[in-house]
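Enquirer: need coordinates for the below:
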Amino acid sequence: MQRIIGGKPAAKTKAVPSPGAATVPRATPAVTLVRVDEGSEGQRLDNFLVKLLKGVPKTHVYRVIRSGEVRVNKGRAAADTRLALGDEVRVPPVRVADRSAEAPAPAREFPVVFEDEFLLAVDKPAGVAVHGGSGVSFGVIEQLRQARPGARFLELVHRLDKETSGLLLLAKKRSALTALQDQFRGRETGKTYAALVQGAWPANKKVIDVALHKFLTDEGERRVRTVAVPRQAQDDRSLRQAQAGKRSITLVQVAKKLRGFSLLDVTIKTGRTHQIRVHLAHEGHPIAGDAKYGDFALNKALARGEAVPGHRFDRMFLHARRLRFAHPASGETIELEAPLPRECEALLEVLQS
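Expert: Just a heads-up that it's a prediction; the model follows:
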């Protein structure tokens, strides 16, 4: 088993430019013929087209596939057709977004924890999205692609919230991507987070098995709530939400008892959106600095240096600190560790003094 701790320091970067201008629709040529290279080998046809035709709604992509306008090696193909190296894909004329006016993502490297010809693991800082979208112009993946123009393939294996720091895994080959994603889906990986929560966590509370339901607020913001089937199914809305919820399991162990807080080691057995944040808040111990599910008064006091006199802390204390998986090529067990960021360590030193 390989066990790697820490990583190389991040490279210096230029200032981030302001987001680009709005995109303008434009038409593609009458027909485009695209040859499948190593970076797209094994990919589904629908995913290949969504990536190729940035700015085209997915509904339209599926429509042109069903209509037969998209051809693979001159024959009709289904959305789930797997592309092979050298396949020729006929892409019909569609309207895509003109991104020529957008400022490109700035090239940026991140601290490397592990890297070989198949995969890359970096230590993502808090406050950086893993990819662009939902009002974010770019993230880790776009910046890394700019920093590595010679990379033929680079894709995210999994996600981390923008506010969460720590280990992020990327694949450098499609075969590695599919193998690693299969491990994540099959719950064959070990993911452990460090979380600082308000109050004294009960030592006997080691498992949280509560279903989660994802929804959108009236403002269109993605949120998650816990759900439970009511004993008497009189509330149809609650029952529908409970039925829509997905079982979610979080394992919790107290790492340190601190003054007014608890440092936890949290391992997730299911990978739901905002799972740790919602589960810990549901138990009455929100994560320090969590702007969505936390104690807002406490967060403000931490940021001002009032909760811990003389020490300001203005981020969410959630860090992906350990990741274990089987190497996609050799099958060897790889265990990676990323140390706590300096600002988190500094807060702990004050709380335990």
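Enquirer: drop to CA atoms for contacts and neighbour counts, all remaining ones
Expert: OK.
Enquirer: isn't T189 up against F325?
Expert: Yes: counting by C-alpha atoms under 8 Å, T189 does reach F325; the two are 4.9 Å apart.
Enquirer: any shared contact partners between these two?
Expert: Q183 (C-alpha atoms under 8 Å, 6 or more residues apart in numbering).
Enquirer: list the contacts of the residue nearest to the spatial centre of the chain.
Expert: By C-alpha atoms, centre = their mean, the mean C-alpha position of the chain lies nearest to R159, the distance being 1.5 Å. Going by C-alpha under 8 Å, 6+ apart, R159 touches V130, L168.
Enquirer: ok, V266 next?
Expert: T192, Y193, A194, A195, T250, L251, V252, Q253, I276.
Enquirer: which residues are in contact with stretch 182-199?
Expert: Counting by C-alpha under 8 Å, 6+ apart, 158, 260-270, 280, 285-288, 317-326 sit against stretch 182-199.
Enquirer: could you tell me which of the residues you listed belong to helices?
Expert: L280 (DSSP state H).
Enquirer: which among the contacts of stretch 182-199 end up buried?
Expert: Buried by 16 or more other C-alpha atoms under 10 Å: 261-270, 280, 285-288, 317-326, out of the contacts of stretch 182-199.
Enquirer: so which bits of the longest helix along the chain are buried?
Expert: Looking across the chain with DSSP H, the single longest helix is helix 174-185. Using 16+ other C-alpha under 10 Å as the test for burial, helix 174-185 gives R174, S175, A176, L177, T178, A179, L180, Q181, Q183, F184.
Enquirer: also stretch 345-352?
Expert: Applying 16+ other C-alpha under 10 Å to stretch 345-352 flags L347, L348, L351 as buried.
Enquirer: okay if I get the buried residues of helix 174-185 as CSV plus distance to V136?
Expert: Listed next are these as CSV, based on distance: C-alpha to C-alpha, whole Å:
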residue, distance to V136
R174, 26
S175, 29
A176, 27
L177, 24
T178, 26
A179, 29
L180, 26
Q181, 24
Q183, 28
F184, 25
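Enquirer: could you also give me the structure for this second sequence? I'd like to compare it with the first:
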Amino acid sequence: MNKIKHPSKTLTVQEEGSGQRLDNYLSRVTKRQLPRSRIHHMIRSGEVRVNQGRCSASTKLTAGDRVRIPPFFAKEQQKHNPHPAIVAQFFKDIIYEDNSLLAINKPSGLACHGGSGISLGLIEHLRILRPQQKFLELAHRLDRDTSGIVLIAKKKSTLIALHTLFRDHEIDKRYLAIIEGKFRNSYQRINLPLSTKIHNNEKKAFIDKINGKESITEVFLLLRGNDYSLIEAHPLSGRTHQIRIHLSTIGHPILGDKKYNPTLTTKKLLLHAHRISFLHPLTNQTITLSSPIPKKFIMCAKKNHLKMFTNIDHRALLSTQQLVDMIESVRQ
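Expert: Alright, predicted model coming up:
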């Protein structure tokens, strides 16, 4: 496949780029010809400069900033066809939509965006399936193997507003997870500072009590079995892999977690972003969205005899009907 050389250039950030993360800005101005891994490498190595200074991928740009982009080679863009299974499921997975945003139930195994050997992620599928939509951007991300609700902005103003809500911790996110062992407490607050490192080209979190950032996760026990427990996790901060490393550190790793669970009793990561609540950026009304419990949870429950679970704690914000349905399906 032919490669095209793009010369270095310095761009002035316009108003529509104000408030955008540097990595997202670079992806947009290079017309998504570069994988995320390459963009992040260019930033880390100092090849990319903002106002002649070094920067990070999460640097927020403002109108008037000068961004230097080094020379790069990019493959001629191919026309990608969305996976047929994703196309068939696409409209079923949208759980909310209005003129400014949409929420979609991302399946496990689908990355939020392409890069690092992944040609099409969730956002690329959306753009291909909705060519008439001029603006579609991820407001946040889930790990590739985590399923659940992802918010997509359909307007630049909505994207900026959602980023502000996430930054100020004004978006309430709840996750379901099946973890190893008997979780003894009905409620536990985990406060362990985290840092990240790159190992074998993969980002990994670790406990860092000296230089780590404050990271807090609330854990509610929903169901307890002999060998496994179902919990709801409420992250009060938004660190990389926060829930996964916190649960692993206290001795209750998530089933199927290839990074933080050495036993790996199942191939699927049993972590699901099942509920999100926030003030709508335009209407200022509270929106609470929930997504169905994935079949993989039900299948794992049956396989691991979770019908033995007891001690349901209704203080956790789990849909009562979802919980009843899950328990009934396990008992069948």
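Enquirer: structure 2: matching residues for the longest helix of structure 1?
Expert: Helix 174-185 of structure 1 corresponds to residues 156-167 of structure 2 when matched by TM-score structural alignment.
Enquirer: need the counterpart of I245 of structure 2 in structure 1.
Expert: I245 of structure 2 maps onto V278 in structure 1, by TM-score structural alignment.
Enquirer: wait, a helix at its match?
Expert: Yes: counting by DSSP: H, G, I helix; E, B strand; the rest coil, V278 of structure 1 falls inside a helix.
Enquirer: count of residues packed around S100 of structure 1?
Expert: Using other C-alpha atoms under 10 Å, S100 of structure 1 is surrounded by 11 other residues.
Enquirer: now, which of the contacts of stretch 182-199 of structure 1 lie within strands?
Expert: 261-268, 318-326 (DSSP state E).
Enquirer: OK, contacts around the residue in structure 2 that E117 of structure 1 lines up against?
Expert: Structural alignment (TM-score structural alignment) places E117 of structure 1 against N99 in structure 2. Residues counted as contacts of N99 of structure 2 (C-alpha under 8 Å, 6+ apart) are K154.
Enquirer: next one: N99 of structure 2 from A139 of structure 2, what distance?
Expert: 15 Å (C-alpha to C-alpha, to the nearest Å).
Enquirer: before we move on, what about I95 of structure 2?
Expert: On the measure of C-alpha to C-alpha, I95 of structure 2 and A139 of structure 2 end up 16 Å apart.
Enquirer: now swap in S215 of structure 2 and tell me
Expert: S215 of structure 2 sits at a distance of 21 Å from A139 of structure 2 (criterion: C-alpha to C-alpha).
Enquirer: so for the two, which sits in the more crowded spot?
Expert: S215 (21 against 18).
Enquirer: ok, and the closest non-adjacent residue to the equivalent of the more buried one over in structure 1?
Expert: The equivalent of S215 of structure 2 in structure 1 is S248 (alignment by TM-score structural alignment). Leaving aside its sequence neighbours, S248 of structure 1 sits nearest to A211 (C-alpha to C-alpha, 6 or more residues apart in numbering; 5.2 Å).
Enquirer: ok, now how distant is the aligned partner of the one you found in structure 2 from K154 of structure 2?
Expert: Matched to structure 2 by TM-score structural alignment, A211 of structure 1 sits across from P193. From P193 of structure 2 across to K154 of structure 2, the span is 34 Å (C-alpha to C-alpha).
Enquirer: check N226 of structure 2 too.
Expert: 46 Å.
Enquirer: tell me the secondary structure for G46 of structure 2?
Expert: Classified using three-state DSSP, G46 of structure 2 is coil.
Enquirer: about what we covered before: Q275 is in contact with the match of S215 of structure 2, correct?
Expert: Yes: at 7.3 Å, S248 of structure 1 and Q275 qualify as touching, with contact defined as C-alpha under 8 Å.
Enquirer: shared neighbours of those two, which are they?
Expert: L212.
Enquirer: number of nearby residues for G245 of structure 1?
Expert: Neighbours of G245 of structure 1 using other C-alpha under 10 Å come to 20.
Enquirer: can you pull the contacts of it?
Expert: Per C-alpha under 8 Å, 6+ apart, neighbours of G245 of structure 1: A211, L212, H213, K214, T226, V227.
Enquirer: of those residues, closest to A107 of structure 1?
Expert: Of all those, K214 has the smallest distance to A107 of structure 1: 33.4 Å, by C-alpha to C-alpha.
Enquirer: which strand or helix spans the closest one?
Expert: strand 211-216 (DSSP states H and E).
Enquirer: check V350 of structure 1 too.
Expert: Using DSSP H and E, V350 of structure 1 falls in helix 342-351.
Enquirer: next one: K134 of structure 2
Expert: Going by DSSP H and E, K134 of structure 2 is not part of any helix or strand.
Enquirer: what lines up with it in structure 1?
Expert: K134 of structure 2 maps onto R152 in structure 1, by TM-score structural alignment.
Enquirer: distance check, its match against S353 of structure 1.
Expert: R152 of structure 1 is 50 Å from S353 of structure 1, by C-alpha to C-alpha.
Enquirer: the more surrounded of the two?
Expert: Neighbours per residue, other C-alpha under 10 Å: of R152 of structure 1 and S353, the larger number sits with R152, 13 against 7.
Enquirer: if I look at that one, how far off is Q43 of structure 1?
Expert: 15 Å.
Enquirer: and A297 of structure 1, by the same measure?
Expert: For A297 of structure 1, the distance to Q43 of structure 1 - C-alpha to C-alpha - is 47 Å.
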